[in-house]
Every structure is written in structure tokens, then in C-alpha cells.
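1. Give me a 3D structure for the following:
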Amino acid sequence: MNGTLPVLIPAEALPDLPVRPVLPEVVATLQRAGAAVLVAPPGTGKTTLVPLALASEQNRIIVAEPRRVAARAAARRMASLIGERVGGRVGYAVRGDRQVSKDTVVEVVTTGLLVRRLQHDPELAGTAVVMLDECHERHLDSDLAIAFLAEVRAELRPELQLLATSATADSDRLAAVLGDPAPVLTAHARTYPVEVIWAPPPGPVAPPLGVRVDPRLLDHVAATIRRALTEGDGDILVFLPGAREIDIVAGRLRVDAEVITLHGRQSGSAQDAALRPGQGRRVILSTAIAESSLTVPGVRAVVDAGLSRVPRMDHSRGLGTLATVPVSRASAEQRAGRAGREAPGRVYRCWPQALHDRLPAQPEPEIAAADLTGFALDLALWGHPDGTGLALPDQPPQGALRAATSVLHDLGAIGDDGKVTLRGRALSDAGLHPRLARALLDGSTLVGPRRAAEIIATIDDDRSAGDDVVTLWRRARAANDPPFQAEVRRLTATLTRSSSTTPASNGMADTRIPDDLAAGLIVGLAFPERVAKAREPGGSAYLMVGGTAAELSGGSSLMGAPWLAVAGAERAAGSRTARIRSAAPLDEATAREVAATLLTDATEIGWIDGDVVARQVRRLGAITLTSVRITRPDPELLQEALLTGLRDEGLSLLTWTRTASELRERLAFAHAALGSPWPDVSDSALLASAADWLDLRTARRRADLTKVDVAHGLRRLLPWSVAGRLDEVAPERLPVPSGSNVRVDYADPAAPVLAVKVQEAFGWRSAPRLAEGRIPVLLHLLSPAGRPVAVTRDLASFWVQGYPQVRAELRGRYPRHPWPEDPTTATPTRRLNPRSR
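-> As a prediction, the model looks like this:
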């Protein structure tokens, strides 16, 4: 940068903050390397002093902040340092609010707005330096801006200087993205000591669930604020996860101090009030926006609830939501540091010290768990649909990116080639999540631009308390809330500029659609897979089009609505049911309209819920609208359904008579002994070949399977080459010396059993053999009472060694049965000896 150019403010006139000594090094490093990383903790002055050092009358600089309140505050502070009002040489631009002029050389913007600007003007014509502030927070927009600017420097404008700042020492990733690697500079904070006071709740507190925080924790935070007021002086900065918790705690405070709230949904004037010194003691209730990018003057104590609110995406259910999670150790340190900016301070941590070391070291990058639909649209607009080739600090999870791409394709934002369409550009220009942008553009011609903008502004506001979107909408409209009205004006202007509105499909003028239905229609257009039908009249349980079960909270005014369009829902880990956070009622006709792409008509002939079902079905996703029984279904489809049932539930659906069971056992023996071509009749083999051997021509339902002739089917499995040899290989019965034909038991294919009384086996010198003489039967030799006295395959050995003992034990018990000394020459018999007279 040319040092002879007139600067906005002399270096010696800048406040004596810790970053001031390194400003010459920052300027020189950027001149030499073109890109650098500045590590500077909160309170060092990097946000306001560095841009003033880099800018001159001819060198325009853009400063990107992650939040609107930080962008406005930084611009006002820099303007005051050069003795001007905002909008002169220092200005800002945030969503819905811009104060710049032709003289502006330092423009502070939100990171999201910078990404939009890069999409329209990648070269950033007229800009000499871009400073990306608070990159350690790892928002999606910050990651995109870094990657886009790195490519701009490499491909389009190598002279563009780029400085990334971080409040933590974890700078290696940033340095690698910006250079090879980019130089890292450090400014050390001059802070006062901060006493850590561990102040956990006195009793048990439930962990946060979704966006719900246990009221007992909020009661404890209020009590800790009162304690902090009595134990020291100065203002108290309180960190809470969201605007709802801020309102709750504010309502529970009765203190002798001014209570001020600070969060992203407030008007600019309300946010500015927290950033100005007060007349008396103040309690500032803030979200995480006060962690690093804002300086709140007068703070001597911090009360930290220990929670953060982060975006989460349940990809398996398509539920994008906010989640409340424990703060990271790095964020806890930054929050505590707010108490030591101007004097020694105190931090009250509302969790036990033992828990602190188990907290995550750093906050999780947003890219790891957030909904990536808007991120994917930005990638497509930039020309890198899958992110390949971009120097992102972290690559997106592929599963999440595929899910996001699928949503964009369904919205018509990208084509089959992954490239952005004209409609995709219109959705991006709305400055909303692509789903909400789609609902705004397409819904405006159905309910009117103003009402569409109001409904979108309502469901995009995380301050809303209550689950009825219609009530929330009417309340915001009646209250004339400045942030709400500003967003409605912005969205209405977007509609005026857009040429991608969708023609009304029902032909009704917007004035004819009541508010209830208008809200449901807009919400349904944004989230068609969340359209839900009540499982039973008047109940709280619903089924969403996407297949997720959902439940209203007890006492909800929406209870009993037959259909809902769900704007927000969350599902706890391990739960099968989502909790509905916000929704609007609608009717079936509107449900079909907004989710028209998910409406299907199908002929279903299959095995469903344990029987054959043949019906004509109309469905809206997972919701069955109508079902009509088919009286004459296709026989082939019927047979396939029955076969599916057999595969699902097993062969027990068939009737296994004794004949069928014994035939199967004989076939199993033949296959085990001789192999192919004897058929395999195991469960898996029979189920796999069921279509070949079962005659299902007359079967129509589960009960008909019990009437199928299984034995006949099994015989069909026998190839012609062996069909006539079954009785030879595995005879059903075997003759024994007494003349009896005894049934062979093939229950164990490896050891067929022949149970015969000892007297009927006299004269046998060896056991008979089966399967072409390969397998000897296992003889179970029985007593006259039919009880086994010996089990053997070696009959000759039994007659010599075992029979004498059996004879000795049993001849006295059964005197009328013959017990010859030599059974091999004795006459076999089934009869008793005559009684002696």
C-alpha cells in the first residue's frame, strides 16, 4: 500500500490499544505477501484500528463481521474516531440497512452480505483490501468468504489484499487457506485479572433438549445475577443461549439496575443502547454476539449460563433446527475476558468446575453439523457445485452436501449437471434460506406479496414464543415491531425485483384466502415434506409427509387440527418422534397443492403387515390419502407377494404334514450323503427356490398358504435322473430279520436311525447301509418295553460285547421273551414265548 496516500487518521491519534504497536507490521506484511492472519484476542482494538490503518482516501477497504450488530457497532466506533457520522468515509451495510456514500472508503458489512456481493462482483472492483474479522467463529459464510476470496486473489486480482483475524491462536488452518502458508501476526491483549467463581445450580438441572432450556437453570441464572450485583460494582454482562431465554430471565429480575437486552433480532437502536456507557449500573443480557466482536463498556462481572445455540441438521429426517449445546472452553475464556477489559473482574460460571475440563476445546465448525442447503447454493453459484477446488477451511460432509444438493434440485435451483439455474439465482437474491425463498417467491402470487413477506418474516424469527404461526404472525403485525417491519419491507422489495414468481395454481385472489390457510400454504411451500396429518381426530400425534412421526406439546392451540404445515420441529437423539415447535393449520386440498411433487398414485400388490394386500393407493409422501381394494389382482403379482411373505416370515406359513416333514428329512439325508443332483432342502434353499416347487396358482392370501400341498411340491424338486431312486437311497422303511418293516428316522441327516427291538434283530450280523451303501444306519436296539438298551453301528461288536450284559439284566425282567446265548444264530421274532402251564 502506498504510504504517501492521505490516511483517514494519523497513527498517533489512534487509541492506545494493544493492536496499535503491530499496525505498521500488518501494513507492511500485506504489501509484501498480499495476505496475512492476525491473531488478536477480544479487546485489542483489531476490529476498529486495523481498518483505519489500512484504508486511505484512495484505498477502499471492506470489513466483514459475522453479525449485524457487530458491523454497525464497528462502523460507528471508527466513524467517531475520525470525527464523523456513519455514512461518510466510514459506513456499513447489513441486511435491510445500509449507510454509505460516495465518500465511503471503509465499509463494514456482514460476512453473508460479502458472500452475496462476491457472487455478483467477484473482482470487488474498487476494493483494495478485505478484512475478515472473527474468523475463529467458523460460520458457514465466513468459510465461504475465505475460500472465494482466496480464489479471487489467485485467479482474478492478485493485488487484492486479504487479512483474516482470529481471537484464538488456532490460526494454522487460516494461514494454509490464504497462502503457502500466509504470515501470522500476533497482538497480545492487555487485560486485568478475572476471578473465576464456580456457581453451579443447587439442585439437578435437565440438559438442554433442542432449543428448550430447563427453567430451573434460568431461575439460577437470575439468582446469580442478583448475587453478582451484591458482591461487586460495575455492569454485569450475562451470556444466555437465545432471545427467548433473555426475555425469560429479564422477566424474573427485580433488581436496582437497568436491564438491557442484546441479541441479533433487535433493532439497531436497541442494540446500540447496550454498547454505550450507562448512567447507573446495568445488567446486559446477551447472546453469544458479545463474545468477541463487540465491546460492552463498563462491565466488571460476567455471568455465564454455559450454553450456546448452534444450527443442527437431522439429515435422516430432513429437520433443520437450532440446538442448545454446552459452551466450548475457548468460548468460555472469551466470555470471561469481557470482565477484565477495563479493571479487575469476576466471572460466575453456572456449571461445576469438574465439568469444565470435559467441555470441548473449541466450538464445532458450523459446516460439520448445519443444514448445508444455502451453502450448496452458494457453491453452485460460484461454479464449484461440490466444493472441489475451493480452499475451504474444512470440507463439507459428503452426506450432508448430497442431501442439500437434492433439496436444491427439487426446488429447481440447480439442474441435473449441478449448475445453478435462473430460478436458483432468484432464490439466492432473496437473502433467505432457499426453502424460505421458494415459499416467498411462489407464495406471493397466492396470498399476496405483503402477507407472504410477513409470514416468512415470522417463521424466520427465532424470538417467537409459541407454536402457532398464525398467532405469532398476527402478534408481530399488531405490535409494529421494528425488526419485523424492516424485514417485511426488505422481503417485499425482493419480490418487486424478482421475475421468478410462480403463477397461482388455484386461481384464487389473495384476499379470498384466510390468514390461517395463507400461513399454512406459505409454510407448506417452504417445507413440503413437513406437511403432517393427524393420526386420529383431535389428537396430538401426527405423521409428516417425509415419514417422521411428530407430536404437539400438551395444551397447544393447534391440537385437533386435521392437517398441519410444520415450520419447526426437533427430534431428540434416540427418539422416533419429533416435537413440533411451530406450525400452521391447513386443509387437505392445500396440503396436496403445496406437496404436489410428493403426491403419488400406485397399484400395490404385496405382502404388507403380515398378509397379501391388493389395493389402489393415493399417497402424499408417507401419508395414505385413499386406499381401494383391488378385486381381481394380477395373479403373477399375487404369487410374488406370497413369496415375499414366505421370505419374510419363513416356512412356518406352510402346513408341514408328517408326510411332508419326513419326505424333507429323506431328501436332506440324500443331499448330505450324495450331494448334487439331490436337492438342498434347507430353509434358505427352499425359500430361495419357492417359486420353482410350490404351486401357488390358487393362493390369494396368507391363509391359503396353509392349504398348499408341500409334499407334492418337494417331489417337484427331484430331477428326473434321481426321482425314481429315492426309495433306494433313502427308503422310508427297512425290513428287519423278524419280517417287520421299520420306519427310518432321518431327523439327523448325518445319522439316520433305525429303532428295532433286540429280538427282531437276531440273526443280523451287521447294520444295514443306505445311500448306495455309504452310510450305515444307527441302530437303536430296544428292550421289549421299547426303551433303548444300546446304540450302535457295529452290530457284530455289540453281539459279542454288549449283548451278554443286556441279556443278563433283562432276561429276568422279561421272561417270556427269548434271550438266546448266541443271537447271531437265533430265530428273530416279534412274538412272546408261550406261557408255561
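2. C-alpha from now on. contacts and neighbour counts both.
-> Fine.
3. and Trp720, how many neighbours?
-> 10 (other C-alpha atoms under 10 Å).
4. Distance-wise, check it relative to Gly83.
-> 105 Å (C-alpha to C-alpha, to the nearest Å).
5. How about Val19?
-> 21 Å.
6. quick one: which of the two has more around it?
-> Val19 (26 against 10).
7. Contacts only, for the residue minimising distance to the centre of the chain.
-> Centroid-nearest residue in the chain, with C-alpha atoms, centre = their mean: Asp314, separated by 2.0 Å. Shown in contact with Asp314 (C-alpha atoms under 8 Å, 6 or more residues apart in numbering): 320, 571.
8. shouldn't Met313 be in contact with Asp371?
-> Yes. The criterion here is C-alpha atoms under 8 Å, and Met313 meets it with Asp371 at 5.0 Å.
9. the more surrounded of those two?
-> Asp371 (25 against 19).
10. Surely that one and Arg402 touch.
-> No. Counting by C-alpha under 8 Å, Asp371 does not reach Arg402; the two are 11.2 Å apart.
11. Just the strands from the stretch 451-600 of the chain, written as ranges.
-> Secondary structure of the stretch 451-600 of the chain by DSSP state E, counting those that start in this stretch: the strands cover 531-534, 541-544, 549-551, 563-570, 577-585, 599-608.
12. What is whatever helix or strand comes next after the last one packed up against?
-> Next along the chain after strand 599-608, taking DSSP states H and E as the criterion, comes strand 611-620. With contacts defined as 3 or more C-alpha pairs under 8 Å, 6 or more residues apart in numbering; DSSP states H and E, strand 611-620 has these neighbours: strand 599-608, strand 623-629, helix 635-649.
13. Before we compare anything, build this one as well:
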Amino acid sequence: MTFEPMTFDLARIGAGLPVADAREELGEALAGGIAVVQAPPGTGKTTLVPPLVANLLGAGEGRVVVTQPRRIAARAAARRLAHLSGGALGGEVGFSIRGENRTSAATRVEFVTTGVLVRRLLNDPALDGTGAIVLDEVHERSLDSDLAFAMVRELRELRPELRVVVMSATLDAERWAGLLGEDGLPAPVVAVAADLYPLEIRWAPAPPGVMRLDQRGITDAFLDHLASVTAEAMGQTQQGRALVFVPGAREAERVAQRLQNLGIEAEALSGSLDARSQDRVLTDDGSRRVVVATAVAESSLTVPGVRIVVDAGLAREPRFDVGRQMGGLVTISEARASAEQRSGRAARLGPGLAIRCFSADDWPRMRPFPTPEVATADLTQAVLDLACWGAPRGVGMALPDELPPAAASLAEQTLQGLGALDTDGRATERGRRMARVPADPRLARALLDGAQLVGAGAAARAVALLSLDERAPGGDLEALQRQLRRGGAPAAARWKQETQRLESLLGRQSSARSREDPGALGLVAALAFPDRIARRRGGPESTSYLLASGTGAVLERGSSLAGHEWLAVTDAARSHTRDATGAVVRRAVPITRDVAEQAAEHLVGERLEASWSDGRVTARRVEALGAIELGAVRVAPTVEQGRRAVLDALREHGLGLDAPGLLSWPEAALGLRRRLALLHHVMGDPWPSMAEADLLERADAWLAPELEALASGHQAATLDLAQALRRLLPWPAAGRLDELVPERLEVPTGSHIRLVYPDDPSDRVVLAVKLQECFGLLTTPTVADGRVPVLMHLLSPAQRPLAITDDLASFWSNAYPGVRAENRGRYPRHPWPEDPLTAPPRRGTTRSGR
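-> Predicted coordinates:
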């Protein structure tokens, strides 16, 4: 079957692109409405597949929407396709990204970021006017990409005429085909091979003594090494550009500067560049230069003319600490799949050279694939989006991976605190308003509420500042704001542009008062991150703070924030700190207590705290903002509070069984515990475990009266812990306790001798008894229904061990004659018969007759 172009000249657009050979196969695959395209970077899938799909759509079926993971990639892809199709950008080919839209009524192919598509789906779930969706670079596994895929998959169930194409640059097409498939069948897969020239791989690890990373990030010495390796490669290879991969925008700028200092033309490429600079770097003007790029050039963006790739071997990924409720980007070793994609960029135009700045020995230990963002990132935005879609936590949706439960629960708690979700995890009307703001839900809340309190302009300026990825001097956001007001830096222009965009989103609220309130930044920051409001711990000289979430953090050394009692913290990163809190304040602004309570009103409340101290329960009524204590007064504890306090103290200090703890255990209770432990070890259920951890776990069941007694002021030494342990005995098996593990055993003389049960139930049960009392006893005693033979310690008249045995018959036959010969002269007043099995047992001497 041959598909003739309707609008786009596919032969012209696909000239020289490997994916052009798959045009007919892809057209046939899309006859069923869905397809997966697997094609390595540089094969032209982003350029050719969208116009091909557009040509398959009939008149009036709508436009093709193509997703890209980053704004820079969406702009570049639209610009390239418009150029190849001979039209103007914004005509048949356009793009929509945050803050910029270049489309028109004539647009047939529209490139968007995945975030824009998600917002569009939430606003218009039917996606009217769209005839096909191409989800590109799904292998990067961003959160937005995963959500967009699952939402589009559901949309196609409602609109079976909607064509859907999923494109990946890695060998995971079969998995995506299964997720996209319908009626139990996978989607058809169209695989495109890369048309690569010979590629030379070199390994260039850092010199001895040079570390790639330290506590502050990438070392200056390693950046020097990258620049040196790149300069040497440029000198050895006389063709093409060099593409250097580093993990972040700052590293790209620093390496480019180092190369410029060496006399080499070099430019940085990252998503933070303005559009004009991005276009300049991506223009193929024939010049020989170095482009130092972030992961944006790994698969979703093609840098022209590349014949050399220098790979730092590092990646930057989000990490969210659920325990500390804070996240950020961390720099780690890249995955092998990323390294292969980066290297492949060098062999698209001719023989290439790829230099990996790490050891070949590291290769086998590297991760095979990058970590999906859903596994490590803050899920607040994703949880809100799914709730607004009508599927809390994505239950029932075709998500590539389920949301991790702990992170999802924390996200729900955060959103409930912001008023965005109800107690069932469903989106509130307020949450839907927040979701319509293309920003993190915390910033959306700050923008909407802040506009009412300080005016639209002030709120927009503050939120725009919070959204910038700029370092604040000493962590002080007010100092950063002063720098931006002075202008001159690229960040100042971005701040102004973002402020205007946010203010326009407020619509009618933009006419609200917009006075220049010196406290506006602090209030808006606190509204955005109420759980990160912090109060100083200690005196005025302290730089240690407690956040409302319960996390501790310290200020950077020399920070101008020192001395302020209250801060609105917007960014805190994990680090090795002086006070072992494990977090450093990266960005914050001073606030007052009134502002803290206003912004975090939902976190302010009273709680009763009861604790065990010095052998008694005390209680306080505490006024608090989250974990931050505002004030407290002493009160009388209730019985239930006291009970919980004692139980908490038991869990903290232990029962006192295996180490000193809260309780004092008399021998009767310890003996019962040892007997029960043996039964559990030998017979299992229903006999309960006597391990301290297991007893603690069930303490509120078997120790309830004693907990209340302690809470009422009784001393631990007065408690009957043996009786407490008996509450654990299973019924009716409890009636056989003394039969199965008796405290004493009767010997032939009629004496009842105490058994010694071991602390470790795997050790032996011992009966220490005078040898003469056992005359006539042939069978070794047992306990636990005959399962455990007793170890007999046969004693002399002086109570010293003469023999140890668990086989009495063998002892009498083999060992007793020797024991008799050795001891009859030593203890002449006691009987030593030749035949102990027929002799009468004796407690006392021969003369006593006992």
C-alpha cells in the first residue's frame, strides 16, 4: 500500500533520514490507529513521523499534536520541520510551550511539551480539534510523559478514531506496544535501524587524584579535565563539531568558558538559554566549534555537524526524600543506555569519535537504563493531575509504573493541606483551579491566594522568583530579588517574562491592589511551602532551624539570614551539616510569626502531649505550627494519654528483658517466659513468641492493666508480670502448660526438683539432682510432649556434678561403675550399690534411711 502526501512533501522532508525507509510500514501500522516507533537518536523520527501522520488524516480530522520532553526540543523540532516543509513557523507547523505560542488556524502539526499536553487534556478531556497524538521520547520516562501516555490511552477508548503514535529511542518498544495495545493485542511496532558510520570509543578517566564529584557537586578539576580532553580531540580531528555532555546548565557554561580561554570557539546549550541563543547554537552554519550541552542533546534534540562526542559520564536526576519531605536534583553516574545514545551522536554524518571520561572498568557496573522519574521525584503535581483527571493515584490507568505508595501518600497529604484534595483523594474545585495554573501546585496556591493578599503583581513577581532555578546569595531570596531588579543578567529577563505570564493568568485579579509590600515575598513563599516554614532552634547566634514538617536544617556559613527567628524556606537540600540535621537551607526569606501563622493556618492547632519521665507520666497542652512548638502549659493527663505515654516509653526503652528497660522482672515472670519460649520454639502456634520485639508489638493487648497502673502512678516493681504474661496463653491449650513444661519434676525419692529452662530456647533444659535420688530411674525425663529430653546433671552428696547425660540407661551401664569406684570412698556414708536400678533411692545417708 502506497500513501501519497496530502500536504507535506515527505520525500523532501525525509531526504537522507533513515526513518524515511519505514514510511510505508508506518502507514500500514497506523491503519489500526495505533503504532510504536523504535528509532535511535538522529534517525529523523521526530522530523518525518508527524507530517506523515498529518498526511494520513482526512480533511477536518484535526491537527497532529507532537510531544517533546523539553521546551527547547519542541521549539527546535517545529523550527526544523517548518524549514524543511518550506513554510513559515506558525503556519502548517507550529509549537506551544509555556509562555510562547506559535500556531494559527492553518497549523496541522503542533509541537508541545508533555506538560502542555497534560494541561490541555485536563482542560479539554475530549481534546477536540486533535486528530492524532505523537508521544515522542517516551523512553526518557519523565512524570509528565508517563501521565500523558496514560491519559491519551484512556482518551482513545472514548475516541477510537484518534490516532496515537508512541516513539522511543531505546530498545523498549515491545513494552510500550503492550501498554498501548487493544483487545489483548499489542500495538504494531515499526523499528528503524540507525545508519551509523564507524565509531571509535576511547576511555579518558580523570587523572589520579582528580575526583569527578565531591559534596558540592562536580569538581573544578574534573571540569578542567573535560575541557582538556575536548581541546585535544579537536586538535586531532579536523572535521565536524564536538558535542560535550555535562549534567547541568552551570557546568555547560563553565566548560564552555574554559574552552574559550584555550582559544576554542565554544557555546553552552541548555533549556535555560533564551530562544534566540538556542536557535543560534542549533543553526548549521558550517562553523567548527564545541557545543557543551546538558542531556537535552542526548535524544530529543539534534546538534548539527557533530563528529566528536565527549561524555562526562554524569546525569542529573530528581530525588525526593519522603522522610525529610524535601527533594532536589542529584548528580550521579549516567546509565549505559544514555552513554550509548550520547556516543551515537558522533557517527551520524561520518566516522566519529566518542570519548568517555570514565574508566572502562566502570561500564559493567553502570545502570542499564535511567531511573524513571516516578520512582524518585516529588509526586505532588502528578497526584493532583490524576485526581483532576478523575483517577486518584492513577488507579486503573495504563501508567508505565504505579506511583510509589509512600511518596503518593505524602503528596496527597500536602495537597489536602493546600485544599486541593478532599479526604478521599479527589480534586476539589480549588484543586482544579490550581491545576489550571501551569506551575507546581504549591506555587499555584501561592499565586492564587497571594494575589488576594498582596495584589496580583506582587504575587506574580514573588512566584516568578520562586520558580527560577537561580542560586540565592547565602540562601537569601531577598538578596536574589535585589540582584534581578538591577537587571543585566539573563535571569532578570526570564524573571520579568515569567512575572508577566503569571500576572496574565490571574485575569480579573490583575486589577487587585499591587502595592509594593516589603513582606510580600515572605508571605507568598510561606503560602507556597507552609510545611517548610522554619523557626530558629536555640539562641540568637544559632543557625539551626526546625521546619514545620519536622525536618531540621542549617543555614549556609555566612548567610545573611542568620539572626532571624522565622524563615519561609523554599529550598533545602540534603547535605553533611554541622548539627547533623542532614539538610542545608538553599533559599529562604525572613518572615514574622504572624505571617507564618497566616500562611500555614491549616497547620496551627493544639495537641496534648503525654510523656514518661522519672517514673511518672506528665502532660502538656501544646500550641504548635506543625512540628514547631509555639507555647505549652502543664495539664493533668487522662488515663488514655498516660497509657499511650507508657507504651511509647516501653517501645523507646524496651521491656527490660534483654537489656535494662522500663520494667523490673521477678524470677517467677522470667521463668514463665522461658517456659513459654521453649513451647513456641518446639511446638510453634498457638504458643506465642516470647521475643522482646514480638512482646512489645502486642504490649497493648497483654499488658493493658499494667500500663494503666503505671500511668496512674504505680511503681514498676509492684506489677505482677507473670500474671500479665499468662494473658498471652492460648485457650484451651493453656490448660496443659504445667503438663508440657512443668516447673518441677518428681524423681524416684518423691522429691520435686526444679527444672532450669534456658534463656535461649534452643539450649538444653537441665535437671540438677543428687545421683542417689535417681536409683531405679531408667528412662530419661522429657518435656514438651516428649519432644525435648532433659539434660540430667547428676550431683554428688556435696552437690558437685558427677556426670551430665540425657541417656540414663547408657549412664547406668557404662559410666556409673567408674563414678562408683571413684566416689564410694569419698562419700562412705552414702549408698553406692553395684546395681543402681534395683537399689532403693535415697535423699540422705545410708544410716538415715531416707
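14. which one in the first structure is aligned with Pro438 of the second structure?
-> In the first structure, Pro438 of the second structure lines up with Gly431, judged by TM-score structural alignment.
15. what about that match, how many residues close to it?
-> 18.
16. Now do the contacts for it.
-> Taking C-alpha under 8 Å, 6+ apart, one finds Ala437 in contact with Gly431 of the first structure.
17. How about the one 3 residues further on?
-> Taking C-alpha under 8 Å, 6+ apart, we find Pro434 of the first structure in contact with 373-374, 377, 408, 427-428.
18. With Ala526 of the first structure as the reference, measure out to it.
-> Taking C-alpha to C-alpha, one finds Pro434 of the first structure at 8 Å from Ala526 of the first structure.
19. and what of Ala257 of the first structure?
-> 43 Å.
20. what about the two, which has more around it?
-> Remark: of Ala257 of the first structure and Ala526, Ala526 carries more neighbours, 28 against 15, as counted by other C-alpha under 10 Å.
21. Now do the same for the more buried one: its match in the second structure.
-> Checking TM-score structural alignment: Ala526 of the first structure goes with Ala528.
22. picking up where we left off before, now do the shared contacts for Met313 and Asp371 of the first structure.
-> Gly320.
23. Surely Arg461 of the second structure is in contact with Thr499?
-> Yes. Look at Arg461 of the second structure against Thr499 with C-alpha under 8 Å: they come within range, at 5.1 Å.
24. Aligned against the second structure, show me the partner of Asp97 of the first structure.
-> Per TM-score structural alignment, Asp97 of the first structure is aligned with Glu100.
25. and the residue nearest to the centre of the first structure, what pairs with it in the second structure?
-> Checking with TM-score structural alignment, Asp314 of the first structure has Asp321 as its match.
26. Check the gap between that match and Ala406 of the second structure for me.
-> For Asp321 of the second structure relative to Ala406 of the second structure (C-alpha to C-alpha), the value is 10 Å.
27. what do you get for Leu777 of the second structure?
-> 64 Å.
28. Of those two, which one has the most company?
-> Leu777 (17 against 11).
29. Secondary structure element for that one, which one?
-> Here Leu777 of the second structure is assigned to no helix or strand, by DSSP H and E.
30. picking up where we left off before, for Gly418 of the first structure, which of the strands of the stretch 451-600 of the first structure is the nearest?
-> strand 599-608 (25.1 Å; C-alpha to C-alpha).
31. Next, the buried residues of that closest one.
-> Residues of strand 599-608 of the first structure classed as buried under the neighbour-count rule (16 or more other C-alpha atoms under 10 Å) are 599, 604-607.
32. cool, and stretch 324-336 of the first structure?
-> 324-332, 334-336.
33. so of these, which ones are in helices?
-> 329-332, 334-336 (DSSP state H).
34. Looking at the residues you listed, spot the one nearest Pro51 of the first structure.
-> Distances from Pro51 of the first structure to these, taken by C-alpha to C-alpha, are shortest for Gln334, at 22.4 Å.
35. Not counting its neighbours along the chain, what's nearest the counterpart of that closest one in the second structure?
-> Taking TM-score structural alignment, Gln334 of the first structure has Gln341 as its aligned residue in the second structure. Of all residues not flanking Gln341 of the second structure in the chain, Glu298 sits nearest, at 6.2 Å (C-alpha to C-alpha, 6 or more residues apart in numbering).
36. can you check Thr127 of the first structure too?
-> Arg60 (5.0 Å).
37. I'd assumed Gly126 was in contact with that neighbour.
-> Yes. Between Arg60 of the first structure and Gly126 a contact is recorded at 6.7 Å, counting by C-alpha under 8 Å.
38. Show me which of the two is the more surrounded one.
-> Between Arg60 of the first structure and Gly126, counted using other C-alpha under 10 Å, the more crowded position is Arg60 (21 against 12).
39. Shouldn't that one be within a strand?
-> Yes. Counting by DSSP: H, G, I helix; E, B strand; the rest coil, Arg60 of the first structure is found in a strand.
40. ok, now which ones touch it?
-> Counted by C-alpha under 8 Å, 6+ apart, Arg60 of the first structure has contacts 104-107, 126-129.
41. Looking at neighbours, which among these is most surrounded?
-> Counting by other C-alpha under 10 Å, top hit in the contacts of Arg60 of the first structure: Val106 with 31 neighbours.
42. Measure how buried the aligned partner of Leu390 of the first structure in the second structure is and give me the count.
-> Alignment of Leu390 of the first structure against the second structure is given by TM-score structural alignment, with Met397 as its counterpart. Applying other C-alpha under 10 Å, we find 17 residues neighbouring Met397 of the second structure.
43. What of the one 4 residues further on?
-> Asp401 of the second structure has 12 neighbouring residues, counting by other C-alpha under 10 Å.
44. May I have the secondary structure class of it?
-> Strictly by three-state DSSP, Asp401 of the second structure counts as coil.
45. Please report how far it lies from Ala315 of the second structure.
-> 21 Å.
46. Now do the helices in the stretch 151-300 of the first structure.
-> 172-178, 215-231, 243-252, 268-274 (DSSP state H, counting those that start in this stretch).
47. Sticking with Ile133 of the second structure, tell me its helix or strand.
-> Per DSSP H and E: strand 130-135 holds Ile133 of the second structure.
48. Lovely, talk soon.
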